[in-house]
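Trainee: got a structure for you, letters missing:
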């Protein structure tokens, strides 16, 4: 280890060479290399964490650049995982990097997570958070949580030394229509940087034993007022006894008959005059859309119902399937026609199209 490299840390009396050595021998898994994952990876890498694992299976989109500052315009369309790996190596060649070009699933979560001392949740969806939580409980690994919403963010540390888990704070997963959607609600670009850095700090505290980690405490940051609020919560003993993962962590909708798969939708596109209502924003629509699609953003849906032809079926699409589900529930009792939504949204369709 290059002692000069970390001198600004090791001269700290409450940190020193001992804590630096703990970082060097630490193994941290970061799930997600997006808005939260980028600052987490950059700072843990710079500070001398010995082994970093990265789980990521997405590509760089132009809309990512507003907050995912590791990436550049020239890299749009490239795999985040490969670009992040190259830049992290250039930043600190001493770090051992393990990359996983996959999504975390019940089939691979235990195998991947068991190799690490700590997991940083840098995802943007509830199913993966519950999966990370359950795997960490089973493997007795702490994990650092972060979440974003518009101008706010949350940070906490779960499963630390027998402390509360994610399920102790959020016992059940919200329904599909109840989930916040960053594509619809947005997030101010600097907020992920703030929350991601707080996550990196919590990871360092857990790994080195300095300070007091946010175990049993949810930190809420309000960027507009620059205020922090702390909410304490207790462990629920039953949540510490998990012995198996769920078969699936996908949300279950009571309305399963209105979703159509990417392959069925692909066949429908061969027909003429199919009525597709795209409920994304105009900016997303201009970036990519189906030829037959009409753009009616979700926020404008109730005031533009007259633009929908009730004499033929309506196929609702959005980026990931969240907004199209909301649109379905808004419209199903308003217009006397048949509604369908593209399962997994345009993201899922494009993956299907590439593989076929």
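Mentor: Ah, there it is. Fair warning: this is a prediction, and the values are worked out from it, not measured in the lab.
Trainee: contacts, neighbours, all on C-alpha from now
Mentor: OK.
Trainee: Would you map the strands across this structure?
Mentor: Using DSSP state E, the strands of the chain run over 27-31, 51-55, 96-100, 118-121, 143-149, 152-158, 217-222, 227-232, 259-260, 276-278, 293-295, 314-317, 339-342.
Trainee: could you dump the ones you listed to CSV with mean neighbour count and distance to residue 242?
Mentor: What follows is the strands of the chain, written out as CSV (neighbours: other Cα atoms under 10 Å; distance: least, Cα to Cα, whole Å):
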stretch, mean neighbour count, distance to residue 242
strand 27-31, 24, 21
strand 51-55, 22, 23
strand 96-100, 15, 25
strand 118-121, 26, 18
strand 143-149, 25, 16
strand 152-158, 24, 14
strand 217-222, 19, 22
strand 227-232, 12, 23
strand 259-260, 18, 32
strand 276-278, 25, 41
strand 293-295, 18, 45
strand 314-317, 24, 37
strand 339-342, 23, 34
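Trainee: and of these, who's closest to residue 350?
Mentor: Comparing the strands of the chain by their distance to residue 350 (Cα to Cα), the top pick is strand 339-342, with 11.6 Å.
Trainee: what about the longest helix in this structure?
Mentor: helix 190-208 (DSSP state H).
Trainee: what does that one rub up against?
Mentor: Helix 190-208 has contacts (Cα atoms under 8 Å, 6 or more residues apart in numbering) with 19-20, 22-23, 26, 35-41, 43-44, 67, 118, 120, 122, 144-148, 151-157, 210-214, 223.
Trainee: With stretch 311-329 instead?
Mentor: Counting by Cα under 8 Å, 6+ apart, 176-177, 179, 181, 183-184, 274-280, 298, 301, 308, 337-348 sit against stretch 311-329.
Trainee: One more: stretch 164-181?
Mentor: Contacting residues not belonging to stretch 164-181 are listed as 126-127, 130, 133, 137, 149, 158-159, 215-216, 233-236, 239-240, 251-253, 322-323, 325-326 [Cα under 8 Å, 6+ apart].
Trainee: just stretch 69-86 next, same as before
Mentor: By Cα under 8 Å, 6+ apart, stretch 69-86 touches 33, 38, 54-62, 65, 87, 97, 99-101.
Trainee: Which positions in it come out as buried?
Mentor: For stretch 69-86, the neighbour count (16 or more other Cα atoms under 10 Å) marks 70-71, 76, 79-81, 83-85 as buried.
Trainee: Throw these into CSV and include distance to residue 332, thanks.
Mentor: As requested, the buried residues of stretch 69-86 are exported to CSV (distance: Cα to Cα, whole Å):
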residue, distance to residue 332
70, 42
71, 41
76, 37
79, 38
80, 38
81, 40
83, 43
84, 43
85, 46
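Trainee: try this one side by side with the last:
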């Protein structure tokens, strides 16, 4: 990397701000920020932090760029379809500000790697889209004593907060237990306005810069809620939970859970790329399409078996599968697959995953 991060011509609009100045810009240059996710929220976060001159930017994402991402994930493009999002992000940042050091982690963040990945960073930004990762990131921040900036989006709405172990509450203080599995639909099912991701992600990046340079009036102990439908912002004060599983304990007593997906009742999802890899190495892989018969007939993944979700358990019993068989379930976009997982658990089948994005994702990348 070059040594031009301190060039006044690039950062002069920061340096003339009394609240930032050259001292604040130096803090940004020396900062190490880890971004969880390079998707709808991660895209504006990565873009603005790289432009701001963050010295080191780590990016965690195991997914690949899909055409359906491009409506809101602005750092990716048609030219990077099918590539790892981390690689696509690297290309974007290198064009925008080649002096930023970029660390890529093309893996699923888990209880096995989260501490090692996060331990050398000053700040974590959580742009994940699932509850297990949110609880994991919150606990990692508490264990390492690192502040976490959290954001989420849903349809026309978004939320942002800062969870700072030294000062305010953590994610667990506000949400001690995850919602029931399947009770909260994801964006692939209900949709999200792309520009809302930009709004929330930009606020997350703004709060990151404020924390790094030491500005007051951040969103610590506050959740900022945005509604694009009525262009309204609302602030809700939050406080520490003295009985919190994580942050109420002494620093040395804080630990990770054995499994965050078990805690949240979530099912392991696999990308289209990983699914195709499974198909190539496991000739006995069983692929179940849980859509309606007419949907199946209109187009399906070759070799899949159609078992509609409304009679899933009965039809699955007829198949009489071995308990050690490896299963992949898919539907239109993922919602029905997740519901069927709970029925599979009754049969003691453990080696089961769902295809993230369903047939929509597979068609956009592989097709027939």
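Mentor: That came through, no problem. Note that the structure is predicted; figures quoted are calculated from it, not measured.
Trainee: returning to that earlier point: how about the longest helix of structure 1, aligned to which bit of structure 2?
Mentor: Alignment of helix 190-208 of structure 1 against structure 2: residues 195-213, by TM-score structural alignment.
Trainee: centre of the chain versus the matching stretch, how much separation?
Mentor: 16 Å (Cα atoms, centre = their mean, to the nearest Å).
Trainee: Grab the nearest non-local neighbour of the one residue sitting closest to the centre of structure 2.
Mentor: Nearest to the mean C-alpha position of structure 2, by Cα atoms, centre = their mean, lies residue 128 at 1.9 Å. With sequence-adjacent residues excluded and distances taken as Cα to Cα, 6 or more residues apart in numbering, residue 128 of structure 2 is closest to residue 37, at 5.4 Å.
Trainee: Relative to residue 22 of structure 1, how far out is the alignment partner in structure 1 of that neighbour?
Mentor: Per TM-score structural alignment, the equivalent position to residue 37 of structure 2 in structure 1 is residue 32. Distance, residue 32 of structure 1 to residue 22 of structure 1, by Cα to Cα, to the nearest Å: 24 Å.
Trainee: Who has more neighbours out of those two?
Mentor: Comparing residue 32 of structure 1 with residue 22 by other Cα atoms under 10 Å, the one with more neighbours is residue 32, at 25 against 17.
Trainee: Please name the residues that touch that one.
Mentor: Residue 32 of structure 1 neighbours (Cα under 8 Å, 6+ apart): 54-56, 121-123.
Trainee: would you turn these into CSV with distance to residue 288 of structure 1?
Mentor: What follows is those, written out as CSV (distance: Cα to Cα, whole Å):
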residue, distance to residue 288 of structure 1
54, 29
55, 27
56, 23
121, 30
122, 27
123, 24
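Trainee: All the helices of the stretch 1-150 of structure 2, residue numbers only.
Mentor: Assigned by DSSP state H, counting those that start in this stretch, the stretch 1-150 of structure 2 shows helices spanning 8-15, 21-30, 42-52, 85-96, 114-118, 131-144.
Trainee: Now distance to residue 303 of structure 2 too, for those, in JSON lines please.
Mentor: Putting those into JSON lines (distance: least, Cα to Cα, whole Å) gives the following:
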{"stretch": "helix 8-15", "distance to residue 303 of structure 2": "55"}
{"stretch": "helix 21-30", "distance to residue 303 of structure 2": "52"}
{"stretch": "helix 42-52", "distance to residue 303 of structure 2": "36"}
{"stretch": "helix 85-96", "distance to residue 303 of structure 2": "29"}
{"stretch": "helix 114-118", "distance to residue 303 of structure 2": "36"}
{"stretch": "helix 131-144", "distance to residue 303 of structure 2": "32"}
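Trainee: Nearest to residue 365 of structure 2, out of the ones you listed?
Mentor: helix 85-96 (14.0 Å).
Trainee: Superposed on structure 1, what's the mean shift for the closest one?
Mentor: Helix 85-96 of structure 2, aligned to structure 1 and superposed, deviates on average by 1.1 Å (mean Cα distance after the TM-score superposition for structure 1).
Trainee: In structure 1, what stretch matches that helix?
Mentor: With TM-score structural alignment as the criterion, helix 85-96 of structure 2 aligns to 80-91.
Trainee: cool, and stretch 131-148 of structure 2?
Mentor: Under the criterion TM-score structural alignment, stretch 131-148 of structure 2 matches residues 126-143.
Trainee: go on, stretch 9-21 of structure 2?
Mentor: Mapped onto structure 1 using TM-score structural alignment, stretch 9-21 of structure 2 spans residues 4-16.
Trainee: how far out from the middle of the chain is the matching stretch?
Mentor: Distance of stretch 4-16 of structure 1 from the chain centroid (Cα atoms, centre = their mean) equals 33 Å.
Trainee: can you tell me the distance between the two ends of that stretch?
Mentor: Across stretch 4-16 of structure 1, first to last residue, Cα to Cα, it's 13 Å.
Trainee: Buried residues in it, which are they?
Mentor: 6, 9-10.
Trainee: tell me how far the ends of stretch 219-235 of structure 2 are from each other?
Mentor: Span of stretch 219-235 of structure 2 from end to end, Cα to Cα: 9 Å.
Trainee: Can you tell me what residue 118 of structure 2 aligns to in structure 1?
Mentor: Checking TM-score structural alignment: residue 118 of structure 2 goes with residue 113.
Trainee: Verify the contact between that match and residue 119 for me.
Mentor: Yes - assessed by Cα atoms under 8 Å, residue 113 of structure 1 is found in contact with residue 119 at 7.3 Å.
Trainee: Find residues that contact each of these two.
Mentor: Jointly contacting residue 113 of structure 1 and residue 119 under the rule Cα under 8 Å, 6+ apart are 29, 136.
Trainee: Just give me the neighbour total for residue 239 of structure 2.
Mentor: 14.
Trainee: returning to what we had before: so which of the contacts of residue 32 of structure 1 hold up in structure 2?
Mentor: Cross-checking these against structure 2 gives 54-56, 121-123 as conserved contacts, using both residues aligned by TM-score structural alignment, their matches' Cα atoms under 8 Å.
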